[in-house]
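Undergrad: Need coordinates for the below:
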Amino acid sequence: MKIFISSDAMNWFHEEMEVKAGDKIRFYARYGGSSPLHDGFSIGMTMDTPIIPSVTITIENILFFIEELDEWFFDGHDLYVDLNPKADELAYAYKKA
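TA: Coordinates of the predicted model:
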């Protein structure tokens, strides 16, 4: 399982969340909504500090991660984070590793 962040998504993080070098962003399973992988659960994202990360990627000295306890949500899929330009919000895709 891996995390991929597009350059458009990185720009969104800088503009909307004002991330800077040293910040840490967590992707997690959130109760509510739906996703292509699970009804009743969707992906959440927040600034956080890792405890037991199972997947990490560092871009521009910003750490993106998924905690071990949220691994079930991704069901062996890689996470692709991009930007939906029409809505000016993040778009997530899941592809089997």
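
Undergrad: going forward, measure contacts and count neighbours with C-alpha atoms only.
TA: Noted.

Undergrad: Please identify which helix or strand holds the residue nearest to residue 65 when sequence neighbours are not counted.
TA: Counting by CA to CA, 6 or more residues apart in numbering, the nearest residue to residue 65 once its immediate chain neighbours are dropped is residue 56, at 4.3 Å. Per DSSP states H and E: residue 56 is located in strand 53-59.

Undergrad: following that strand, which helix or strand shows up next?
TA: Remark: after strand 53-59, the chain's next helix or strand is strand 62-67, criterion DSSP H and E.

Undergrad: Pull the residues that contact that following strand.
TA: Counting by CA atoms under 8 Å, 6 or more residues apart in numbering, the neighbours of strand 62-67 from elsewhere in the structure are 3, 19-28, 50-58.

Undergrad: Please apply the same query to stretch 44-60.
TA: Residues beyond stretch 44-60 that count as contacts (CA under 8 Å, 6+ apart) turn out to be 1-4, 21, 23-30, 63-68, 71.

Undergrad: one more to put side by side:
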Amino acid sequence: MKIFISPEAVEWFKHEMEAKAQDTIRFYARYGGSSPISDGFSLGMTKDIPFEPSVTVIIEEILFFIEERDEWYFDGHDLYVDVDHQLEELAYSYKKA
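TA: Below is the predicted model of the structure:
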């Protein structure tokens, strides 16, 4: 399992979340909503400190990660993060690793 973040999404994080070098951003499973890989759950993200990260990627000195306890949500899929330019928000897609 891997995390892929487009350059446009990195800029979104820097602008919308004021992310900067040394920040850490967590992707996690949250109750409610739905996604293509899990009914009743959706993907959330927040600035957070890693506890037991199982998947990490560093881009422009920003650490993006998924905790071990949230790995079940992805069911072996890689996470792709991009920007939906019409909605001006993040867009997530998942591909089986």
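
Undergrad: returning to that earlier point: restricted to helices, list the contacts of stretch 44-60 of structure 1.
TA: Among the contacts of stretch 44-60 of structure 1, the members falling in helices (DSSP state H) are residue 71.

Undergrad: Throw together a PyMOL command that grabs the buried residues out of the contacts of stretch 44-60 of structure 1.
TA: Restricted to buried positions by 16 or more other CA atoms under 10 Å, the PyMOL selection for those reads:
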select buried, resi 1+2+3+4+23+24+25+26+27+28+29+63+64+65+66+67+71
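
Undergrad: what sits against the closest residue to residue 96 of structure 2 other than its chain neighbours?
TA: Leaving aside its sequence neighbours, residue 96 of structure 2 sits nearest to residue 77 (CA to CA, 6+ apart; 4.1 Å). The neighbours of residue 77 of structure 2, taking CA under 8 Å, 6+ apart as the test, are 1, 2, 94, 95, 96, 97.

Undergrad: swap in residue 25 of structure 1?
TA: Counting by CA under 8 Å, 6+ apart, the residues that residue 25 of structure 1 touches are 45, 46, 47, 48, 49, 62, 63, 64, 65.

Undergrad: To which residue of structure 2 is the residue nearest to residue 65 of structure 1 aligned?
TA: In structure 2, the residue matched to residue 56 of structure 1 (TM-score structural alignment) is residue 56.

Undergrad: Its match - how many residues pack around it?
TA: When neighbours are counted by other CA atoms under 10 Å, residue 56 of structure 2 registers 19.

Undergrad: roughly how far apart are it and residue 21 of structure 2?
TA: Between residue 56 of structure 2 and residue 21 of structure 2 the distance is 15 Å, computed by CA to CA, to the nearest Å.

Undergrad: And the residue most central in space within structure 1, how far from residue 44 of structure 1?
TA: When CA atoms, centre = their mean is applied to structure 1, the residue found nearest the centroid is residue 27 (4.0 Å). Here the distance between residue 27 of structure 1 and residue 44 of structure 1 works out to 6 Å (CA to CA).
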